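Enquirer: One predicted model, sequence on top.
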Amino acid sequence: MAKNYGFLICILVMVMDIIAGILGIQAETAQNKEKPMKIWLFDCRYPSHQAFKLGVAAIILLLLAHAIANLLGGCICIWSRDQYRSATANRQLAVAFQIFSWIVLAVAFSMLIIGTLANARSRKYCGIFNHRFLFIGGILCFIHGLFTLPYYVSITAMRREEKRQQTLGPAVIRT
């Protein structure tokens, strides 16, 4: 009898994304606790080692959540419009959520990296506007979870559907 670990994987991925988001927001808070210094239009801050550590932890958890969902769910591709039209609803949903999760991952990862590297410097940094990279990256971690979870659910449903069709034999195609 095969065991279904899909529910546990969904919970694990969602918890990892939530913790990554919380860590990103806490990193922004730690960064804002550092002493600001204004020079004309520039807003200068000293780097925060606590913000750096929290940012690195958020990045690692975000990447782990994405890797777990994609490695255990599998990658699915549709190469043409005809394939997309003939695909089942679960396959279409899996492809859409996979694309959105990759886009959100790229933006969240970039934001977290920029915010974390700003705190890795050994000297103060200055900018014309107030950077909220860690906060935005943390919020995007939550959104990443909202796209990754349905991706994993739809891809497992698609695989079960395909397995059921293989055991029952080819279905009659209606035109």
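Expert: Perfect, thanks for sending it.
Enquirer: Could you use CA atoms for every contact and neighbour count after this?
Expert: Fine.
Enquirer: need the strands for this protein, in chain order.
Expert: 36-39, 42-45, 125-127 (DSSP state E).
Enquirer: Report the separation between the residue nearest in space to the middle of the chain and Leu61.
Expert: Nearest residue to the geometric centre of the chain (CA atoms, centre = their mean): His144, 3.5 Å. Using CA to CA, to the nearest Å, we find His144 at a distance of 12 Å from Leu61.
Enquirer: likewise Phe142?
Expert: Plainly put, Phe142 is 12 Å away from Leu61 if you go by CA to CA.
Enquirer: Pasting the second one now:
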Amino acid sequence: MARIVGILACFLIVVMDIIAGILGIKAEAAQNQVKHMRLWLFECKDPSHEAFMLGLIAATLLALAHILANLLGGCSICTQEELSKASPSRQCSLACLLLTWVAFAIGLGLLVIGTMSNNKSRASCGLTHHHYFSLGGILCFVHAGFSVGYYVTATAAQ
């Protein structure tokens, strides 16, 4: 029974991250369809409500997948001494946990920056904000891989 729950949890995490990644890439496409004028590094553009909503949903799904992965995988922080005595499976689990947090932090940051640049009240000129959504979407896929790796190695270490 626990094995079936683990497989379903991994499947749910991967599906949420994949949907978040696809929505991030679609938000990039929606952002590129709005009217904009570019002069060297500066750009004036209208915000896209569709890109804003897609980015908001993508960021929410990424956060939910991250929370689910950490709750199901268990959160056990070790000291340096415990880490050196830990089994290779436990060390791999902690490495995957660290990489999951890195992918989450950078991916969420990129999605939030892209989302905020498409807020209705931000119709202004400034430096170009290209590819934040698509890079955040790609990091959602990376997050899925590391989350599943973390869950599998954390449950194997127990």
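Expert: Sure, I can see it. These numbers were taken from a predicted model, which means no experiment stands behind them.
Enquirer: dump the residue contacts of the residue nearest to the centre of structure 1.
Expert: 17, 101, 104-105 (CA atoms under 8 Å, 6 or more residues apart in numbering).
Enquirer: switch the cut-off to 10 Å
Expert: 13-14, 17-18, 21, 62, 65-66, 97, 100-108, 138 (CA atoms under 10 Å, 6 or more residues apart in numbering).
Enquirer: gap between it and Trp102 of structure 1?
Expert: 8 Å.
Enquirer: joint contacts of these two?
Expert: 66, 108.
Enquirer: in the biggest helix by length in structure 1, what counts as buried?
Expert: In structure 1, assigned by DSSP state H, the helix with the most residues is helix 133-168. Under the neighbour-count criterion of 16 or more other CA atoms under 10 Å, helix 133-168 of structure 1 has 133-156, 158 buried.
Enquirer: which residues of structure 2 fall in helices?
Expert: For structure 2, applying DSSP H gives helices covering 2-32, 49-73, 80-85, 88-117, 132-157.
Enquirer: closest one to Cys125 of structure 2 among those?
Expert: helix 88-117 (10.5 Å; CA to CA).
Enquirer: For the closest one, list every residue counted as buried.
Expert: 89-97, 99-101, 103-104, 107-117.
Enquirer: swap in stretch 69-82 of structure 1?
Expert: Within stretch 69-82 of structure 1, the residues that qualify as buried are 69-70, 73, counting by 16+ other CA under 10 Å.
Enquirer: Touching it from outside, list them.
Expert: Against stretch 69-82 of structure 1 from outside (CA under 10 Å, 6+ apart): 6, 9-10, 12-14, 64, 67-68, 83-85, 87, 91-92, 94-95, 98-99, 101, 145, 148-149, 151-156, 159.
Enquirer: same thing with stretch 100-111 of structure 1?
Expert: 21, 24, 55, 58-60, 62-63, 66, 70, 94-95, 97-99, 113-116, 131-151.
Enquirer: Stretch 27-40 of structure 2 too?
Expert: If you take CA under 10 Å, 6+ apart as the criterion, stretch 27-40 of structure 2 is touched by 21-26, 43-58, 111, 114-115, 117-118, 125-128, 130-137.
Enquirer: Only the buried subset of those, as a PyMOL command please.
Expert: Filtering these down to the buried ones (16+ other CA under 10 Å) takes a single PyMOL command:
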select buried, resi 21+22+23+24+25+26+44+45+46+47+48+49+50+51+52+53+54+55+56+57+58+111+114+115+117+118+131+132+133+134+135+136+137
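Enquirer: residues in contact with Leu23 of structure 2?
Expert: Contacts of Leu23 of structure 2 (CA under 10 Å, 6+ apart): 17, 29, 51, 53-59, 61, 133-134, 136-137.
Enquirer: Then Gly21 of structure 1?
Expert: Residues in contact with Gly21 of structure 1 (CA under 10 Å, 6+ apart) are 15, 27, 55, 58-59, 61-62, 108, 134-145.
Enquirer: Please name the nearest non-neighbouring residue to it.
Expert: Using CA to CA, 6 or more residues apart in numbering and skipping the chain neighbours, the partner closest in space to Gly21 of structure 1 is Gly138 (3.8 Å).
Enquirer: now the one you found: how far from Val15 of structure 1?
Expert: Distance, Gly138 of structure 1 to Val15 of structure 1, using CA to CA: 13 Å.
Enquirer: and the helices of structure 2 as CSV, adding distance to Leu39 of structure 2?
Expert: Formatted as CSV, the helices of structure 2 follow (distance: least, CA to CA, whole Å):
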stretch, distance to Leu39 of structure 2
helix 2-32, 16
helix 49-73, 22
helix 80-85, 51
helix 88-117, 18
helix 132-157, 19
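Enquirer: Can you give me every residue that contacts Ala96 of structure 1?
Expert: 90, 147, 150-151.
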